[in-house]
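1. Okay, structure incoming, though there's no sequence with it:
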């Protein structure tokens, strides 16, 4: 692939992320985050049980949440933000975030990320949300591969990725410095050819 072709592919991803639609499932709406979501997002980002497996720190003030939301919302127009609020349709409350947190234009690959309010754990919500992003990634973004990663002791995330049809590829040993320690990371993936798009 020539450099020019790589640049065209990059422009395509920016275009698709800028125009990434809302998704709706039986229980959820996946939409852009807004500054007005700060109270909802702070309610779970301030919970250490939610933040501990993540690279980001527990939100000890709503100012930290506002900084995150400002970064994401400013990134939407640049094609740099793949985050979607997970909205519980019954109440309109934001209960989590699902996202494309990284992608390679050259290799046509992306990584999924998410975090969810502890009040909604164990109800299949993340699986329901990420299925929409996976389909979009393969069908609209023409991705070849989608990754998912988690701590070795994050059994909930491991279960989610298996339910999504992802294959466990191995463990990266002590590859990330998170909250004062090096942590192991399990890597899962699914290919477009396996997904059947």
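-> Looks like it came in fine. The model shown is predicted, which means the values in this text are computed figures rather than measured ones.

2. going forward, measure contacts between C-alpha atoms and count neighbours the same way
-> Fine.

3. could you pull out the strands for this structure?
-> With DSSP state E as the criterion, the chain has strands at 23-24, 28-31, 82-88, 93-104, 109-116, 145-151, 167-178, 181-191.

4. Residue 40 against residue 92, yeah?
-> No: using C-alpha atoms under 8 Å as the test, residue 40 is too far from residue 92 to be in contact (10.2 Å).

5. ok, these two, which is more surrounded?
-> Higher neighbour count among residue 40 and residue 92: residue 40, with 16 against 11, using other C-alpha atoms under 10 Å.

6. For that one, which non-adjacent residue is closest in space?
-> By the measure of C-alpha to C-alpha, 6 or more residues apart in numbering, the closest residue to residue 40 outside its immediate chain neighbours is residue 94, 5.6 Å from it.

7. wait, that neighbour sits on residue 36?
-> No: at 10.4 Å, residue 94 does not count as touching residue 36 under the criterion of C-alpha under 8 Å.

8. if you count what's nearby, which of the two comes out ahead?
-> Taking other C-alpha under 10 Å, residue 94 and residue 36 do not tie; residue 94 has more neighbours (26 against 10).

9. I'd guessed residue 100 sits against residue 82; true?
-> Yes: between residue 100 and residue 82 a contact is recorded at 4.8 Å, counting by C-alpha under 8 Å.

10. Pick the most deeply packed of the strands of the chain.
-> Across the strands of the chain, the average number of neighbours (mean count of other C-alpha atoms under 10 Å) peaks for strand 82-88, which reaches a mean of 24.

11. what's the angle between it and strand 93-104?
-> Relative orientation of strand 82-88 and strand 93-104, computed by axes from the mean of the first three to the mean of the last three C-alpha atoms, to 10 degrees: 160 degrees.

12. Against that first model, consider the following:
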């Protein structure tokens, strides 16, 4: 799948743009918080080395057209408050996955709903995907409520994880 070179998605309060090296300190604050990462499929970052290794992996995935790793930058003050990822593209099915993370101090303000809704539109209109999936661990009720509000529906899977799917095209 051919991915756009430098996509930028603007919402009323956010700019979603590709991650850069200078975003790592803000992302380390979020990914270094065990409360933020407790439901994610990777360990809480222990320090800058983890951030640098993650960034290298994300850049490699982007270069191979496997993923688009965005940061969520508040437009009011240009502070990076989280990240979101479109990945696992299946060109034959016109599908992909979405994942996201938000620093704890920004929980409960609607930022992630705003960001994911914009990513859904981007996936449909720019990437021409017809389906998005989000995998959410069962205890993560806040994330399940978020995707449910955006129209995702639960689907049965063999792996025991809660998988939510949205038909978008």
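-> Okay, I see it. In this text, all values refer to a predicted model and were calculated from it rather than measured experimentally.

13. Need the TM-score from the superposition.
-> The TM-score (TM-score structural alignment, normalised by the length of the second structure) is 0.92; 169 aligned residues with a C-alpha RMSD of 1.6 Å.

14. Identify the residues contacting the aligned partner of the residue nearest to residue 40 of the first structure in the second structure.
-> Alignment note: residue 94 of the first structure maps to residue 80 in the second structure; criterion TM-score structural alignment. Applying C-alpha atoms under 8 Å, 6 or more residues apart in numbering, we find residue 80 of the second structure in contact with 23, 26, 27, 71, 72, 73, 74.

15. Quickly check those for the two that are furthest apart.
-> Using C-alpha to C-alpha, the two most remote members of these are 27 and 74, lying 13.6 Å apart.

16. picking up where we left off before, any chance of the strands of the first structure in TSV, plus distance to residue 126 of the first structure?
-> Output for these, formatted as TSV (distance: least, C-alpha to C-alpha, whole Å):
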stretch	distance to residue 126 of the first structure
strand 23-24	13
strand 28-31	10
strand 82-88	9
strand 93-104	8
strand 109-116	7
strand 145-151	12
strand 167-178	17
strand 181-191	16
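
17. now for those, which one comes closest to residue 16 of the first structure?
-> strand 82-88 (9.8 Å).

18. just the angle between the closest one and strand 109-116, please?
-> 30 degrees.

19. and strand 82-88 of the first structure, what does it pack onto?
-> strand 28-31, strand 93-104 (3 or more C-alpha pairs under 8 Å, 6 or more residues apart in numbering; DSSP states H and E).

20. Check the mean deviation of the shortest one from the second structure.
-> Spelled out, it's strand 28-31 of the first structure. Comparison of strand 28-31 of the first structure with the second structure after fitting gives an average deviation of 0.4 Å (mean C-alpha distance after the TM-score superposition for the first structure).

21. and that strand, which stretch of the second structure?
-> Going by TM-score structural alignment, strand 28-31 of the first structure sits over residues 14-17 in the second structure.

22. Pull the distance from the matching stretch to the chain's centre.
-> 12 Å (C-alpha atoms, centre = their mean, to the nearest Å).

23. Ok, stretch 117-135 of the first structure next?
-> 10 Å.

24. For residue 86 of the second structure, which non-adjacent residue is closest in space?
-> In space, residue 86 of the second structure is closest to residue 98, 4.7 Å off (C-alpha to C-alpha, 6+ apart).

25. Overlap of the contact sets of residue 27 and residue 74 of the second structure?
-> Listed as contacting both residue 27 of the second structure and residue 74 by C-alpha under 8 Å, 6+ apart are 80, 81.

26. The second structure: matching residues for stretch 105-115 of the first structure?
-> Against the second structure, stretch 105-115 of the first structure falls on residues 91-101 (TM-score structural alignment).

27. what's the matching stretch in contact with?
-> 1, 30, 36-37, 82-90, 112, 128-135.

28. the residue most distant from the middle of the second structure, which is it?
-> residue 158 (23.3 Å; C-alpha atoms, centre = their mean).

29. got a list of what it touches?
-> Contacts of residue 158 of the second structure (C-alpha under 8 Å, 6+ apart): none.

30. ok, now the one 5 residues further on?
-> Taking C-alpha under 8 Å, 6+ apart, we find residue 163 of the second structure in contact with 133, 134, 135, 136, 154, 155, 156, 157.

31. now swap in residue 90 of the second structure and tell me
-> Contacts of residue 90 of the second structure by C-alpha under 8 Å, 6+ apart are residue 96.

32. For it, give its distance to residue 3 of the second structure.
-> 13 Å (C-alpha to C-alpha, to the nearest Å).

33. Would you confirm that residue 118 of the first structure contacts residue 50?
-> Yes: the pair residue 118 of the first structure / residue 50 is scored as a contact, 6.6 Å apart, by C-alpha under 8 Å.
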